[in-house]
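Participant: predicted model follows, preceded by the sequence.
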Amino acid sequence: MATKASRSAARIMMAPAVVLLLGWMLVPLIMTLYFSFKRYLPLRGDSLDRGLDWVGFDNYVRFISSSSFWPSVQTTLVMVGGVLIITVVLGILLAMLLDQPFFGQGVVRILVIAPFFVMPTVSALVWKNMMMDPVNGVLSHLWRFFGAEPVSWLSDVPLGSIVLIVSWQWLPFATLILLTAIQSLDSEQLEAAEMDGAPPLRRFWHIVLPHLSRAITIVILIQTIFLLSIFAEIFVTTGGAFGTRTLTYLIFQRVIDSQNIGLGSAGGVYAIILANIVAIFLMRIVGKNLDK
């Protein structure tokens, strides 16, 4: 049992790391809040030592009153929801498949997990030029093989195309977490249910899926945190056109167009608020599985 002295020593040793972590998190947040109330145009010659114009909530009003604000929020939520559905559903199926013994199982597992280590920019470029190109893309050749007219993916179905690209990147993560959870399932439960005459679908619904609930919760929570800030895939493929402009990309465009760091900082605060609302919703609705 830890003594009072040992606990005090542990706190003292952890204090520098905690202070560094808090500083790393709080300093950018405080600076974002500070600039959001200022008119700061560094590309036009403004400097911090000169002093910045105080504009109050004008940046917030200007950003939220834009006609692109609410569509970008909707696009962000649709994109996150679409990626989550695809990765969770396919992740469960892939995890169950990879859990079965077959020749070359180790190699297949490595190949399935490999896309997670590809940089988002590289992944988007590969999909844009090699897979979704309307003339020489793999999908276009596949369409022609079946006698169909090739699809210009990034202009005809832009949002679905980006969801597909991002899902390809995050599917290995979901598969890895869910495969680990499946491997921890007691095989005796499945064998007993099979001996009792339960069909495969019933065994999956009443035994496998409840066992995966905690892992699914972890996948959803972690992926949502990162998916709310999707940027590289949109920048490389559509440039925010065709209804693919998320809130993160809108902030980028507003800073570039207005050259006003204060306006972009106000958008960043809105992004933080949206992320917290989504996180609270998920913790209340989905996160209850972590307590089971």
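Facilitator: It's in. Numbers count the residues shown, from 1 in each chain.

Participant: contacts and neighbour counts: CA atoms only from here.
Facilitator: OK.

Participant: in the longest helix seen in the chain, which residues are buried?
Facilitator: Counting residues, the longest helix found in the chain (DSSP state H) is helix 4-36. Buried residues in helix 4-36, defined by neighbour count with 16 or more other CA atoms under 10 Å: 32-33, 35-36.

Participant: okay, now the one to match up with it:
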Amino acid sequence: MSTRETRAVGRLLVAPSVILLFLWMIVPLALTIYFSLLRYDLLNPGMETFAGLDNYYWFLTDPAFSTALANTLMLVGAVLVITVVGGTLFALLLDQPVFGQKVLRLMVIAPFFVMPTVSALVWKNLLMHPVSGLFAWIANSLGLTPVDWFAEVPLLSVILIVAWQWLPFATLILLTALQSLDEEQKEAAEMDGAGAIPFFFYIVLPHLARPITVVILIETIFLLTVFAEIFVTTGGGPGLQTTNIAFLVYAQALLQYDVGGASAGGIVAVVLANIVAFFLVRIIGKNLEA
């Protein structure tokens, strides 16, 4: 069998999976675009009419959209800062030879495997509850007034919950990168009398540049769609203080029964996510080339 025939057979064998994957992605997207062009109210089924781009106009000019966009960017940015900085520190700590190192690594990584709904419930009822939560008990023990987290600082509360979930991921990636650091570089730095701070900034941090960019890219893609933590803890409130784009689309569809507006919001969210991903991929590509 010639090389050309081999390639043709290979493409033929791969074609069904490629077609299935393509349909898996394109059919929901096409239906969402179709619904976004209709006045589609769940309370009046069968009464759909063509709306053109009206749904997009009303969604983009809704004051809730600008608030949700700002909350989304703040949530993503804050969680990235916490996880990258905290992940680097934890990775440096776990890279040191300490007693019970394997158990310690397992405990640090464990939160990443907890379902978002479960972790949100744990934080809401066991840690941040203003009466019976652990933080309230600590505050009372110190003679301080407990903080009603989800009423006074709701967005910060959500940020802490999401960061707690993603911190193990960043730690695992950066720890793996640290363990690949050349031992000869470490020995040379020690022989030259390099201190801990110069060693970190001139050897460790450049070595972690690529893993950090990968962590930022992967986390950003998932953080743009945070929903369960908000739904379980604050329900998007108080007011719109914790409403992000994903929760706004949910509220439009299942609380206001406006499928057309929610579909338009979903397409807007897809476009925004692709714009962010495009620039992140370009930044990572330049980093890898360097």
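Facilitator: Done, it's in. Treat the numbers as computed from the prediction; the structure is a model and nothing was measured.

Participant: which parts of structure 2 are strands?
Facilitator: Secondary structure of structure 2 by DSSP state E: the strands cover 38-39, 49-50.

Participant: to Val103 of structure 2, which of those strands lies closest?
Facilitator: In terms of CA to CA, the element of these nearest to Val103 of structure 2 is strand 38-39, at 55.3 Å.

Participant: in structure 1, which residues correspond to the closest one?
Facilitator: Aligned using TM-score structural alignment, strand 38-39 of structure 2 spans residues 38-39 in structure 1.

Participant: ok, stretch 157-165 of structure 2 next?
Facilitator: Under TM-score structural alignment, stretch 157-165 of structure 2 corresponds to residues 161-169 of structure 1.

Participant: what residues does that stretch touch?
Facilitator: Contact with stretch 161-169 of structure 1 is made by 79, 82-84, 86-87, 115-116, 118, 120, 123-124, 127, 153-154, 233-234, 237, as judged by CA atoms under 8 Å, 6 or more residues apart in numbering.

Participant: what do you get for stretch 205-223 of structure 1?
Facilitator: Applying CA under 8 Å, 6+ apart, the external contacts of stretch 205-223 of structure 1 come out as 84, 88, 170, 173-174, 177-178, 181-182, 185, 189-190, 279, 282, 286-287, 289-290.

Participant: are any of those buried, and which?
Facilitator: Neighbour-count burial (16+ other CA under 10 Å) is assigned, among the contacts of stretch 205-223 of structure 1, to 84, 88, 170, 173-174, 177-178, 181-182, 190, 279, 282, 286-287, 289.

Participant: before we move on, the earlier item: ok, average deviation of the match of stretch 157-165 of structure 2 from structure 2?
Facilitator: For stretch 161-169 of structure 1, the mean deviation from structure 2 after alignment is 0.4 Å (mean CA distance after the TM-score superposition for structure 1).

Participant: before we move on, back to that, so how far is the longest helix of structure 1 from its chain's centroid?
Facilitator: 26 Å (CA atoms, centre = their mean, to the nearest Å).

Participant: run through the neighbouring helices and strands of it.
Facilitator: Helix 4-36 of structure 1 sits against helix 261-285, with contacts defined as 3 or more CA pairs under 8 Å, 6 or more residues apart in numbering; DSSP states H and E.

Participant: residues contacting the nearest residue to Ala170 of structure 2 once chain neighbours are set aside?
Facilitator: Nearest residue to Ala170 of structure 2 in three dimensions, chain neighbours excluded: Gly87, at 5.1 Å (CA to CA, 6 or more residues apart in numbering). By CA under 8 Å, 6+ apart, the contact set of Gly87 of structure 2 is 167-172, 174.

Participant: these: which two are farthest apart?
Facilitator: Across the contacts of Gly87 of structure 2, no pair lies farther apart than Leu167 and Leu174, at 10.7 Å, counting by CA to CA.

Participant: looking for the alignment partner of Gln74 of structure 1 in structure 2.
Facilitator: Gln74 of structure 1 maps onto Ala70 in structure 2, by TM-score structural alignment.

Participant: give me the neighbour count for its match.
Facilitator: When neighbours are counted by other CA atoms under 10 Å, Ala70 of structure 2 registers 17.

Participant: ok, it to Ala253 of structure 2 distance?
Facilitator: Separation of Ala70 of structure 2 from Ala253 of structure 2 (CA to CA, to the nearest Å) stands at 21 Å.

Participant: likewise for Pro206 of structure 2?
Facilitator: Distance, Pro206 of structure 2 to Ala253 of structure 2, using CA to CA: 46 Å.

Participant: who has more neighbours out of these two?
Facilitator: Counted by other CA under 10 Å, Pro206 of structure 2 and Ala253 do not tie: Ala253 has more neighbours, with 20 against 12.

Participant: what ranges do the helices span in structure 2?
Facilitator: Here structure 2 has its helices, by DSSP H, at 3-36, 54-61, 63-94, 101-109, 116-122, 134-141, 149-152, 154-179, 183-191, 196-199, 205-223, 228-233, 245-250, 259-289.

Participant: those into a markdown table, with extra columns for distance to Pro45 of structure 2?
Facilitator: Shown next, in a markdown table, are the helices of structure 2 (distance: least, CA to CA, whole Å):
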| stretch | distance to Pro45 of structure 2 |
| --- | --- |
| helix 3-36 | 13 |
| helix 54-61 | 18 |
| helix 63-94 | 26 |
| helix 101-109 | 47 |
| helix 116-122 | 32 |
| helix 134-141 | 48 |
| helix 149-152 | 37 |
| helix 154-179 | 36 |
| helix 183-191 | 67 |
| helix 196-199 | 65 |
| helix 205-223 | 33 |
| helix 228-233 | 27 |
| helix 245-250 | 19 |
| helix 259-289 | 11 |
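
Participant: thanks again, I'm all set now.
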